[in-house]
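> need the 3D shape of this:
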Amino acid sequence: MKITEKQRAYYHTGETRDISFRVRQLKSLKEALKKYENEMYDAFMVDLNKSESEVYLTELGMVYHEIDTAIRNIRKWSKKTRAKTPLFLFGTSSKIYYEPVGTVLIIVPFNYPVQLAFIPLVGAMMAGNTAIVKLSELTPHVSTVIQKIISKTFDESYVCAMQGEVEVVTQLLEESFDLIFFTGSSRVGKIVMKAASENLTPVILELGGKSPAIITEYANLGQTVESLVWGKFVNAGQTCVAPDYLIIHKSKVSEFERLFRETLLKFYGESPLQAKDYGKIINASHHQRLVRYLSDNDSNIIWGGMYNETKIEPTLIKIDNIDCEIMEDEIFGPILPMILYDSFDEIEKIVSKNPNPLALYLYTYNKEEKDKILNSISFGGGMVNGTIFHLANNNVPFGGIRNSGIGSYHGYDSFTTFSHRKSVMTMKNWSPLKHFYPPYTKKKNKIIRKLLK
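Modelled structure (predicted):
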């Protein structure tokens, strides 16, 4: 029997619908993660050169917080809710029931392999689904630990983790799921969506795009630069919500460049390529792509530009022409293009070249500027005077728009994403709805018009 068939059979036993069952499973997941924490740290060092502090901050800590939020709120969120009923439907009552969607597929990328495997999985489990989790082949050591955690904690008919190359994903996409949750590039997202359409399977796509950071003349560079440098270079820039490029007012450039250098020295020392807290590029293919950007823009490199076999220095590049190759696709690496602007109206023109980014980061203390940019530019989510931390707040939805994604999750939004909201209306013994039945007379027509005016 195929694993998808096993999971469907188990789902239809109804066991996953029990709230107490869901809570027990979530607690078991957290216990297992705690048990294998040290193995996880070792695996991350091999695959991505991530330090223990960075792994906990950007991966495990966020998963623990998500599990705790789910356990604390699941009973409240799962309750059926009463909905208002319009006057013309007098004699009826309406309620919304939350039910699992069924068997789901979660496809995990390499860059945050724990966070982006387990936070969607927590949502799927919280809502009462069964799940297959396809792990990234690019982080084999981390994926092996994740698979061990899942296989030792859950029966595969409930939750199953799978490794393998592209062929495994292709085979999975030929199956009929009740929901597919994909995190990755826009290019692969289109392939997933096309495959899902064959079975009319709904999809959640968490993609990326070129997320801008904007420093206006009203920014406080003292706090701006540390935030920007951390957000850009954490995980060696391999973050879907990392600032992809910088738009900066001409009056701020000189001070920014000075503080940029000082901050890099503070964070990573004289030799970032040797720094223990600085990550590596995931593989040779991605490394070569990024090195090509350095070669193409060699004369415009302001800071950085050095690299070894696995790492690339944090690099700042001045961009004179926004139509160059580095401004076409998401960089996904430790290279920050810098575009200067003079007139505020130029900002929207620059961003519109790569519309609907996953994130936008605005540095300003001018309310008029802030309101104008936030209300005129479409993006998934973001921060004012900060970077990245908005996704750590699971009280708000996280997700993209159009090119940067479809759907959202985290916290309550994860619960609703992996649930079907089923509306049910109950009619009492007597209801004016009988006036809507034929035969239609002048009297009934008068009543209908009055009720539906």
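
> C-alpha from now on. contacts and neighbour counts both.
OK.

> number of nearby residues for residue 422?
11 (other C-alpha atoms under 10 Å).

> and what of residue 258?
Here the count is done by other C-alpha under 10 Å, and residue 258 has 11 residues near it.

> same question, residue 367
Quick note: residue 367 (other C-alpha under 10 Å) scores 9 neighbours.

> next one: residue 416
Other residues close to residue 416 by other C-alpha under 10 Å number 22.

> what does residue 253 give?
Number of residues near residue 253 (other C-alpha under 10 Å) recorded here: 16.

> ok, residue 10 - contacts?
The contact partners of residue 10, taken as C-alpha atoms under 8 Å, 6 or more residues apart in numbering, are 157-158.

> in terms of helices and strands, where is it?
helix 3-11 (DSSP states H and E).

> just the buried residues of that helix, please?
For helix 3-11, a neighbour-count test (16 or more other C-alpha atoms under 10 Å) marks 4, 7-8, 10-11 as buried.

> quick one: buried residues of the helix or strand following that helix?
Downstream of helix 3-11, the next assigned helix or strand under DSSP H and E is helix 19-35. Within helix 19-35, the residues that count as buried by 16+ other C-alpha under 10 Å are 19, 22-23, 25-26, 29-30, 32-33.

> give me the contacts around helix 19-35.
15-16, 64, 67, 71, 74-75, 122, 125-126, 128, 149-150, 153.

> how far is the strand or helix carrying residue 228 from where the chain is centred?
Secondary structure assignment for residue 228, by DSSP H and E: helix 221-233. Computed by C-alpha atoms, centre = their mean, to the nearest Å, the separation of helix 221-233 from the middle of its chain amounts to 21 Å.

> ok, now stretch 304-319?
For stretch 304-319, the distance to the chain centre is 26 Å (C-alpha atoms, centre = their mean).

> show residues contacting it.
233, 236, 264, 272-273, 279-284, 287, 291, 294, 297-298, 300-303, 334-340.

> and the end-to-end length of it?
By C-alpha to C-alpha, to the nearest Å, the extent of stretch 304-319 from end to end equals 15 Å.

> returning to that earlier point: give me the subset of the contacts of helix 19-35 lying in helices.
Using DSSP state H, the subset of these located in helices is 64, 67, 71, 74-75, 122, 125-126, 149-150, 153.

> closest one to residue 383 out of those, please.
When the ones in helices among the contacts of helix 19-35 are compared for distance to residue 383 (C-alpha to C-alpha), residue 64 wins out at 23.3 Å.

> just the helices in the stretch 351-453 of the chain please.
367-376, 412-417, 442-451 (DSSP state H, counting those that start in this stretch).

> looking at these, spot the one closest to residue 46.
Comparing the helices of the stretch 351-453 of the chain by C-alpha to C-alpha, helix 412-417 comes nearest, at 30.7 Å.

> mind giving me the packing neighbours of that closest one?
Counting by 3 or more C-alpha pairs under 8 Å, 6 or more residues apart in numbering; DSSP states H and E, the packing neighbours recorded for helix 412-417 are helix 115-126.

> one more to put side by side:
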Amino acid sequence: MERQAVLRAREAFLSGRTRTLEFRLQQLQALLTMITEKEAEISTALKQDMNRSQYDTPLLELISIENEIKLAIEKLAEWAAPRPVEKNLLTISDEVYIQPEPLGVVLIIGAWNYPWALTLLPLVGAIAAGNAAVVKPSELSEYSSLLLRALLPRYLDKDLYPVVTGGASETQELLRQRFDHVFYTGSSSVGRLVMEAAARHLTPVTLELGGKSPCYIDRNCNIRTACRRITWGKFVNCGQTCIAPDYILCEPSVQGQVVDRIRRTLLEFYGADPKCSPDYGRIINQRHFSRILSLMEGYTPVVGGQSDASQCYIAPTVLKDVPPHSRLMQEEIFGPLLPIVTVSDMDDAIRFINEREKPLALYIFCSDKKAVRRMMEETTSGGVTVNDVMMHYTLSSLPFGGVGHSGIGRYHGRHSFDQLSHQRACLVRTLGMESVNLARYPPQDRRRARRARMALRSPLIDTSKRTLVWAVVATVIGLGLLITLVVILLIAAGLNCTCWYWRGFYN
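Prediction:
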């Protein structure tokens, strides 16, 4: 089944129908229609998968998909157009440009924590770039996976964009096939396996992974506001967010205040018993429930800590004075546990961050712009947000992705289009003006070699329309000034000669 889906997708791609912008726009519009028409069914599926609130579904997933599709529809002609580049003297009269073109058949392996956004956002980029795409949703979000399999063929070309469901064996079978790009969202451990499988076919990959995203709180910032924003980002979707703040770094003098503010904010958000709150979710399955509970072993929570295996429920939990080398600080938590690690100052926080793998996101809460700039310059992360959490993800203008251990490649908006396109280098010449090329041909001599070196070493010339217009204007003005100067000099010379003549005449 998996192999047949890939073969059908490749055959459909080779038919050439994805090449036209009209077809891509039609498919994008159909995907947008699916999201708007089936919002209620999607919300129900997410409620069944992880007790997601019906109000959170649009905010956390569907609006971002809609915005991405609308942007792609609006900008597709611009993104797909040839991109002129600078020339040198040897190519000044030629057409030189970059032409984005489809890669071919893309494999998209989605994630279970945001099963619609993290599956369909890459699909938007694949469609816009003119690719076929085999979609493999996560089997852990079972209801969403089955609904996606039922809906997508009703709205999109079923040969170009097949949905393959199933577990690890189906994913492994897909990875044995040859693709032109693999786009995977998930854990670093599985990301390594995906990259290894893709390497057998020399297939490029985009790996959207995760890691432990640090959150530094400066002692002089507005701690009340900082904790409010951190609490939202950490515990939304029950902590199952790849860019959620994984842990807090702060000085010992403010740790108690941070704990108190988070406790008060949790009471405001979810009430005295978050288990009864319609806005608080559940862990995806029993395996992850047990894994998260095991991370708490040996600690006494200062906030939360309650759990119920029958509902896969773990309360929002805060742990303080967590040792830097504990297991809790070695693994990505991906759940509603928030450890606090104390550091002596910002220098110590920077050292702590740099001693670990590069995170997917870095959060800095600080009112001193100079200190913020320093922390940004002396650390590295996939993305960074100052005085808030996760909001950089909401901007399609910003590339989203990791660095090093937290991922390879980036997407969102035009970045998705470029990531899933081949940037083809194009040089179109004529067979005329052959005398210009003589310097590069044998037999060589000193004069020819000198001319060739001069031409090749010449600075690149921007021949875009606006630059060309200004160059012409500048040339005309320059010539005009030069002619005027020559005329003035000639007149002055003429007057001078006349004066000498009449002086000689009278003498």
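
> got the buried residues for the helix or strand just after the helix holding residue 228 of structure 1?
Tracing the chain C-terminally past helix 221-233 of structure 1 and defining elements by DSSP H and E, one meets strand 245-249 next. Buried residues in strand 245-249 of structure 1, defined by neighbour count with 16+ other C-alpha under 10 Å: 245-249.

> how near is the counterpart of residue 455 of structure 2 in structure 1 to residue 148 of structure 1?
Matched to structure 1 by TM-score structural alignment, residue 455 of structure 2 sits across from residue 451. Distance of residue 451 of structure 1 to residue 148 of structure 1, given as C-alpha to C-alpha: 61 Å.

> can you check residue 361 of structure 1 too?
Going from residue 361 of structure 1 to residue 148 of structure 1 by C-alpha to C-alpha gives 38 Å.

> which ones are touching the residue mapped onto residue 424 of structure 1 from structure 2?
Aligned counterpart of residue 424 of structure 1 in structure 2: residue 426 (TM-score structural alignment). Applying C-alpha under 8 Å, 6+ apart, we find residue 426 of structure 2 in contact with 95-99.

> across to structure 1, which of those hold up?
Among the contacts of residue 426 of structure 2, the ones still in contact in structure 1 (both residues aligned by TM-score structural alignment, their matches' C-alpha atoms under 8 Å) are 96-99.

> so which of the residues you listed are in strands?
The strands, defined by DSSP state E, take in 96-99 from those.

> about what we covered before: what range in structure 2 does the helix holding residue 228 of structure 1 sit on?
Using TM-score structural alignment, helix 221-233 of structure 1 lines up with residues 223-235 of structure 2.

> that stretch against structure 1, how far on average?
Stretch 223-235 of structure 2, aligned to structure 1 and superposed, deviates on average by 0.8 Å (mean C-alpha distance after the TM-score superposition for structure 1).

> thinking again about what came up before, can you list contacts of the helix holding residue 228 of structure 1?
Contacts of helix 221-233 of structure 1 (C-alpha under 8 Å, 6+ apart): 213, 237, 242-244, 255-256, 259-260, 263-264, 314, 333-334, 336, 363, 385-388.

> counterpart of residue 14 of structure 1 over in structure 2?
Matched to structure 2 by TM-score structural alignment, residue 14 of structure 1 sits across from residue 16.

> looking at the kept ones among the contacts of residue 426 of structure 2, spot the one nearest residue 221 of structure 2.
Comparing these against residue 221 of structure 2 with C-alpha to C-alpha places residue 98 closest, at 46.8 Å.

> what's the burial count for the closest one?
17.

> counterpart of it over in structure 1?
Mapped onto structure 1 by TM-score structural alignment, residue 98 of structure 2 lines up with residue 96.

> check contacts around residue 203 of structure 2.
Taking C-alpha under 8 Å, 6+ apart as the test, what residue 203 of structure 2 contacts is 178-182.

> check the helices of the stretch 351-453 of structure 1 for me and report the most buried one.
helix 412-417 (a mean of 23; mean count of other C-alpha atoms under 10 Å).

> need the residues that contact it.
For helix 412-417 of structure 1, the external contacting residues (C-alpha under 8 Å, 6+ apart) are 77, 120, 123-124, 126-127, 394-397, 407-409.

> what does stretch 432-452 of structure 2 give?
Contacting residues not belonging to stretch 432-452 of structure 2 are listed as residue 90 [C-alpha under 8 Å, 6+ apart].

> any quick ChimeraX command for the buried ones out of the ones in strands among the kept ones among the contacts of residue 426 of structure 2?
A single ChimeraX command selects the buried members of these (16+ other C-alpha under 10 Å):
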select :96,97,98,99
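
> in a markdown table, list the ones in strands among the kept ones among the contacts of residue 426 of structure 2 along with distance to residue 354 of structure 2.
Shown next, in a markdown table, are these (distance: C-alpha to C-alpha, whole Å):
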| residue | distance to residue 354 of structure 2 |
| --- | --- |
| 96 | 43 |
| 97 | 40 |
| 98 | 38 |
| 99 | 39 |
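
> need the max-distance pair from the ones in strands among the kept ones among the contacts of residue 426 of structure 2.
With C-alpha to C-alpha as the measure, no two of those lie farther apart than 96 and 99, at 9.8 Å.

> identify the contacts common to the two.
In contact with both residue 96 of structure 2 and residue 99: 425-426, using C-alpha under 8 Å, 6+ apart.

> quick one: end-to-end distance for stretch 48-56 of structure 2.
14 Å.

> whereabouts in structure 1 does it align?
Mapping stretch 48-56 of structure 2 onto structure 1 (TM-score structural alignment) gives residues 46-54.

> then stretch 331-343 of structure 2?
Stretch 331-343 of structure 2 maps onto residues 329-341 of structure 1, going by TM-score structural alignment.

> tell me the buried residues in the matching stretch?
For stretch 329-341 of structure 1, by 16+ other C-alpha under 10 Å, it's 330-341.

> ok so, going back, distance check, the match of residue 14 of structure 1 against residue 24 of structure 2.
Using C-alpha to C-alpha, residue 16 of structure 2 is found at 12 Å from residue 24 of structure 2.

> ok, now residue 303 of structure 2?
The value you get for residue 303 of structure 2 to residue 24 of structure 2, if C-alpha to C-alpha is used, is 50 Å.

> residue 402 of structure 2 now?
28 Å.

> which among the contacts of helix 221-233 of structure 1 end up buried?
Judged by 16+ other C-alpha under 10 Å, buried ones among those: 213, 237, 242-244, 256, 259-260, 263-264, 314, 333-334, 336, 363, 385-388.

> okay, and which of those residues map to strands?
Those of these mapping onto strands are 213, 336, 363, per DSSP E.

> dump the residues you listed to CSV, plus distance to residue 60 of structure 1.
Formatted as CSV, those follow (distance: C-alpha to C-alpha, whole Å):
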residue, distance to residue 60 of structure 1
213, 27
336, 27
363, 29
